[in-house]
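Chemist: prediction below, plus the sequence it came from.
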Amino acid sequence: MNWIFETVFTFLQTDLTLSTGLAIIGLTVLIRLLLLPISFPAIVQGIKQRQQLNKFKPQIDKLKQQYQSDPSLLSQKLMQFYKDNSITFVNKTNLMNMLGQGITGFGMFQFLNSTNLIGKFAWISDIAKSDVLLSVAVALLTGLSMYLMPSAAESVNYLMLIVVSGVCLVSLLNFSSVIGLYWGTSTLVSTIQSFTANLIHSRKILSHG
């Protein structure tokens, strides 16, 4: 897969005369656009799933209270309840989305990490080194993206967001800004997709209300 990324990256940098930083951003956006046919439907399904869970929340809470002393039985009751009401957490669309993003994400990380990319970008004097401001910005954006994820809306809490953002920050401080630019661009695209899907869903609810 490296040769595909390298070919497109070279085209962006040589033929379109983009800087190294812009070429990384451009390549990342192209990849996410190619994944859009599977990633956006997965987000939409997550929103619908959240809507289903909200609808059945009283029944689910009642089961949790009724069988709180027996976690094993509670798990069985919840699984049966989800099955009876056609609530699915894993489906073909979600699996394809996770697989697609996992493969391309790992491939991009390997490509960027194994390629000696240097240059300036915005305030970053050398993208071959880590940048504190970029790392902080991407860490905050990662937390925001996680908060907007429809599948995580019911279970996410501020402590979890802080922990995830903190792990992200520490990780990026140990990688070059090349990885930070990729991570930040990919996360920004995910955030925009989630925001757009939530906005469309909210408007549909208002129009039917």
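Modeler: That came through fine.
Chemist: drop to CA atoms for contacts and neighbour counts, all remaining ones
Modeler: OK.
Chemist: which helix is the longest one in the protein?
Modeler: Counting residues, the longest helix in the chain under DSSP state H turns out to be helix 20-55.
Chemist: so which elements touch it?
Modeler: helix 2-10, helix 92-114, helix 177-208 (3 or more C-alpha pairs under 8 Å, 6 or more residues apart in numbering; DSSP states H and E).
Chemist: show me which positions of that helix end up buried.
Modeler: 20-29, 31-32, 35-36, 38-40, 42-50, 52-53 (16 or more other C-alpha atoms under 10 Å).
Chemist: what's the following helix or strand after that helix?
Modeler: Per DSSP states H and E, the first helix or strand lying C-terminal to helix 20-55 is helix 57-66.
Chemist: now do that next one: everything it contacts.
Modeler: For helix 57-66, contacts defined as C-alpha atoms under 8 Å, 6 or more residues apart in numbering pick out L74, K77, L78.
Chemist: go on, stretch 200-207?
Modeler: So stretch 200-207 is contacted by I47 (C-alpha under 8 Å, 6+ apart).
Chemist: I figured N97 was touching I43, is that so?
Modeler: No - here N97 lies out of contact with I43, judged by C-alpha atoms under 8 Å, at a distance of 9.4 Å.
Chemist: I127: which of the helices and strands packed on helix 20-55 is closest?
Modeler: helix 177-208 (4.7 Å; C-alpha to C-alpha).
Chemist: quick one: contacts for L140?
Modeler: S165.
Chemist: cool, the one 10 residues further on as well?
Modeler: Shown in contact with P150 (C-alpha under 8 Å, 6+ apart): I43, G46, I47, R50, S194.
Chemist: take a look at this one as well, against the first:
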Amino acid sequence: MDIWNFFTSFIVQSIAFLTHEVGVGEAVAIILFTLIGRLVLMPINLLAMANMYRNKKAISALKPELDKIKVIHKDKPNEIAKSTMALYKKNNIKILDKKSVINIASQGVFGFGMFQALQQIVFNSKFAWIANIAKPDVALALLVGVITYFSMIMMPGSAEQTSTLLFIIPAIICIITLISFPSAIGLYWATSSVTSLLQSLVLNNYFQKQEINKAI
């Protein structure tokens, strides 16, 4: 618990340093610290996203066999799941490997730490159209929800057949959550989601070029 308190205290003091010593506004300090944090976590995040993309391509190549399993074990969901996992194992497809676990854990720790730290700080400044970042802002919440939706859709590991509802639900949860919390938290969430979106765009572009080069 002392380690966690040290971590959240470090976030609070870092934002205070950026505000009072560097001389940037409170909102900019939140954005800058979020970017620094995401930059530190970027290597493991990129590795995990690359692994998701490779799994996506491998699963796509197995589609005929997966469809065959569904036909053979029709009305037997347990058998379908069992056979599917056996096929994944045979082709060395790991949906959740060590890199993915570390990435999820690190992102979760950073996000929850920011969430708690930002609630400890007393804000009293405006940013863009937001009159006071200490108070909720509906427009910001909606904006973050939209960014979150697109960042999830653009993830390299997102399957084409995935239901749109699976992307919409987290975005709606995001909006509902941010409507009740300070805009400072929304600014963190927006910055983090934009970073994820940009990473996804860069990786998707890289993988597309790789595919083109292989086809030539």
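Modeler: It's in. These numbers come from a predicted model, not from an experiment.
Chemist: circling back: between all of the contacts of P150 of the first structure, which two are separated the most?
Modeler: Farthest pair in the contacts of P150 of the first structure, by C-alpha to C-alpha: R50 and S194, 13.3 Å.
Chemist: how about the residue nearest the centre of the second structure, nearest residue that isn't a chain neighbour?
Modeler: In the second structure, the C-alpha closest to the average C-alpha coordinate belongs to S196, at a distance of 5.8 Å (C-alpha atoms, centre = their mean). Closest residue to S196 of the second structure apart from its sequence neighbours, by C-alpha to C-alpha, 6 or more residues apart in numbering: S151 at 6.1 Å.
Chemist: pretty sure the one you found contacts S192?
Modeler: No - contact criterion C-alpha under 8 Å: S151 of the second structure and S192 do not qualify, at 9.9 Å.
Chemist: contacting residues around the aligned partner of S176 of the first structure in the second structure?
Modeler: Correspondence of S176 of the first structure to the second structure, assessed by TM-score structural alignment: P182. By C-alpha under 8 Å, 6+ apart, P182 of the second structure lies in contact with Q119, I133, A134, K135, P136, D137.
Chemist: highest neighbour count among those?
Modeler: I133 (24 neighbours; other C-alpha atoms under 10 Å).
Chemist: which residue in the first structure aligns with that one?
Modeler: So, by TM-score structural alignment, I133 of the second structure is matched to I127.
Chemist: neighbours around the closest residue to that match other than its chain neighbours, how many?
Modeler: Leaving aside its sequence neighbours, I127 of the first structure sits nearest to S177 (C-alpha to C-alpha, 6+ apart; 4.7 Å). Neighbours of S177 of the first structure under the rule other C-alpha under 10 Å: 26.
Chemist: my read: S177 of the first structure touches K129, true?
Modeler: Yes - at 5.6 Å, S177 of the first structure counts as touching K129 under the criterion of C-alpha under 8 Å.
Chemist: ok so, going back, once aligned, what mean separation remains between the longest helix of the first structure and the second structure?
Modeler: Here the mean offset of helix 20-55 of the first structure against the second structure after fitting is 0.6 Å, by mean C-alpha distance after the TM-score superposition for the first structure.
Chemist: the inter-axis angle of that helix versus helix 57-66?
Modeler: Per axes from the mean of the first three to the mean of the last three C-alpha atoms, to 10 degrees, the angle that helix 20-55 of the first structure makes with helix 57-66 is 80 degrees.
Chemist: which part of the second structure matches helix 20-55 of the first structure?
Modeler: Using TM-score structural alignment, helix 20-55 of the first structure pairs with 26-61 in the second structure.
Chemist: tell me the gap between the matching stretch and the middle of its chain.
Modeler: Averaged C-alpha coordinates place stretch 26-61 of the second structure at 7 Å from its chain's average position (C-alpha atoms, centre = their mean, to the nearest Å).
Chemist: and for the aligned residue in the first structure for the residue nearest to S196 of the second structure, the neighbour number?
Modeler: Aligned by TM-score structural alignment, S151 of the second structure pairs with S145 of the first structure. Other residues within reach of S145 of the first structure, judged by other C-alpha under 10 Å, total 20.
Chemist: do M98 of the first structure as well
Modeler: Count around M98 of the first structure with other C-alpha under 10 Å applied: 14.
Chemist: ditto for T185 of the first structure
Modeler: Neighbour count for T185 of the first structure, taken as other C-alpha under 10 Å: 21.
Chemist: measure it to Q51 of the first structure for me?
Modeler: 29 Å (C-alpha to C-alpha, to the nearest Å).
Chemist: do I103 of the first structure as well
Modeler: For I103 of the first structure, the distance to Q51 of the first structure - C-alpha to C-alpha - is 30 Å.
Chemist: point me to the residue sitting farthest from the middle of the second structure.
Modeler: The second structure, farthest from centre, C-alpha atoms, centre = their mean: I72 at 36.5 Å.
Chemist: now check the first structure for the residue matching that residue.
Modeler: In the first structure, I72 of the second structure lands on Q66 (TM-score structural alignment).
Chemist: distance check, that match against L36 of the first structure.
Modeler: Q66 of the first structure is 42 Å from L36 of the first structure, by C-alpha to C-alpha.
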